[in-house]
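Student: Based on what follows, work out the 3D shape:
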Amino acid sequence: MLKIKVNESDTYEVRQEKNQWWLGETAFDGDIVPLNGTTRGGGWYHVIWKGRSFNLEVVELDRAAKTLTFRINGQLYTTTAQDRFDLLLESMGMSNAASTKVNEVKAPMPGLIQSVSVQPGIEVHKGDILLVLVAMKMENAIKAPGEGKVKAVRIKPGDSVEKNQVLVEFE
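Tutor: From the prediction side, this is the model:
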């Protein structure tokens, strides 16, 4: 079972029993079809539910934070999900126990540092671009995994890095 909160106000329970999805006590008897160019976790979908047709665009998906922002027929919705483990932790008063503090950012692949956007002492927010790593002729923006203060920057533009090399440390 999932507990889904929509736009920080309405809460729904979603569950799957055998091959049937349920929204509260209502069975989902519609159809969802990915449209051309849709990739896993993003893109456009066509939804038919209760005899009505909807166009759904996935705007942003953050699997780690369990958040999804999507647009249905032009209206924007933001959802957060809690699975059974999140609900168990919450019932035990430990809802923040599942979050982990990140102390460093490592290179996801070997490459060349093109630019660095941070310096020690700077406060960053989740999603802020820390640096750009070029690998296989592709620019990869490496983003902050959470909020924090930069303790050290271990690289500079022009440096070659190996996979799992520490790039930025946080306090």
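Student: From here on, just use CA atoms for contacts and neighbour counts.
Tutor: OK.
Student: Tell me how many other residues surround residue 77.
Tutor: Applying other Cα atoms under 10 Å, we find 15 other residues in the vicinity of residue 77.
Student: elements contacting whichever strand or helix holds it?
Tutor: For residue 77, the host element (DSSP states H and E) is strand 75-82. With contacts taken as 3 or more Cα pairs under 8 Å, 6 or more residues apart in numbering; DSSP states H and E, strand 75-82 sits against strand 2-6, strand 67-72.
Student: Can you lay out these as JSON lines showing distance to residue 130?
Tutor: Output for those, formatted as JSON lines (distance: least, Cα to Cα, whole Å):
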{"stretch": "strand 2-6", "distance to residue 130": "30"}
{"stretch": "strand 67-72", "distance to residue 130": "22"}
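Student: if we can go back for a sec, contact partners of the strand holding residue 77?
Tutor: 2-8, 65-71 (Cα atoms under 8 Å, 6 or more residues apart in numbering).
Student: structure for this one too, so we can compare:
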Amino acid sequence: MLEIRTSSSQVWEVDYQAPNQLRLNGQLFGWDLAVLGNGRYHVLFEGRSYQAELVEADYAAKTLVLKINGQRVALQAKDRYDLLLEKMGLSNATVLKVNELKAPMPGLIVDIRVAAGQAVQKGDPLLVLEAMKMENILKAPADGTVSSIRVTLRDNVQKGQVLVQFA
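Tutor: Below you'll find the model as predicted:
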């Protein structure tokens, strides 16, 4: 079961019974979905046609931004574990305090996109690490302030090496 929220006043309970069987607020949800490609979909629901596009997805934070018939809709999902933690009063216990960003793999620093003292939000790009001829954008794992950058442009780094420290 998922709880989907678009705003404080719009909340839906979504339950997957079986493949292609979806319940919305306890009622069977009958729809026809056609995948158009590149995050675009055509949906038929109760005789009406909708064009849907996936604009953004943050699966770790369980957020989606859709464009439905040209109108942006931001969605926040909570699964049964999130709801249980919230019911127990532990939802704030999951807030992440990060002190440093470490290299996930060996590579070469090809771009530095932040400076010491800069405030960053979760998901903001910090560095670009080239590994195996691919550029990997390393993003802020949580909100914070950069206290120091421990690498310079064109540095070779090892897996686990501290790249950025947070205040």
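Student: Got a TM-score for the pair?
Tutor: TM-score for the superposed chains, counting by TM-score structural alignment, normalised by the length of the second structure: 0.89, backed by 166 aligned residues with a Cα RMSD of 1.8 Å.
Student: circling back: please tell me which residues of the second structure the strand holding residue 77 of the first structure aligns onto.
Tutor: Mapping strand 75-82 of the first structure onto the second structure (TM-score structural alignment) gives residues 71-78.
Student: picking up where we left off before, how about the strand holding residue 77 of the first structure: buried residues?
Tutor: Neighbour counts over strand 75-82 of the first structure (16 or more other Cα atoms under 10 Å) mark 78, 79, 80, 81, 82 as buried.
Student: What residues does residue 7 of the first structure make contact with?
Tutor: 77, 78, 79.
Student: again, 10 Å this time
Tutor: By Cα atoms under 10 Å, 6 or more residues apart in numbering, the contact set of residue 7 of the first structure is 69, 76, 77, 78, 79, 80.
Student: measure the fourth one to residue 29 of the first structure for me?
Tutor: If I follow you right, that is residue 78 of the first structure. In this structure, residue 78 of the first structure and residue 29 of the first structure are 23 Å apart, going by Cα to Cα, to the nearest Å.
Student: same check, this time on the last one
Tutor: Distance, residue 80 of the first structure to residue 29 of the first structure, using Cα to Cα: 23 Å.
Student: Then the fifth one?
Tutor: Here the distance between residue 79 of the first structure and residue 29 of the first structure works out to 21 Å (Cα to Cα).
Student: How about the most centrally placed residue in the second structure: what's its closest non-neighbour residue?
Tutor: The centroid of the second structure falls nearest to residue 58 when counting by Cα atoms, centre = their mean (1.5 Å). The shortest distance from residue 58 of the second structure to any non-neighbouring residue, by Cα to Cα, 6 or more residues apart in numbering, is to residue 64 (6.4 Å).
Student: for the second structure, longest strand please?
Tutor: Looking across the second structure with DSSP state E, the single longest strand is strand 48-58.
Student: That strand corresponds to what range in the first structure?
Tutor: Against the first structure, strand 48-58 of the second structure falls on residues 52-62 (TM-score structural alignment).
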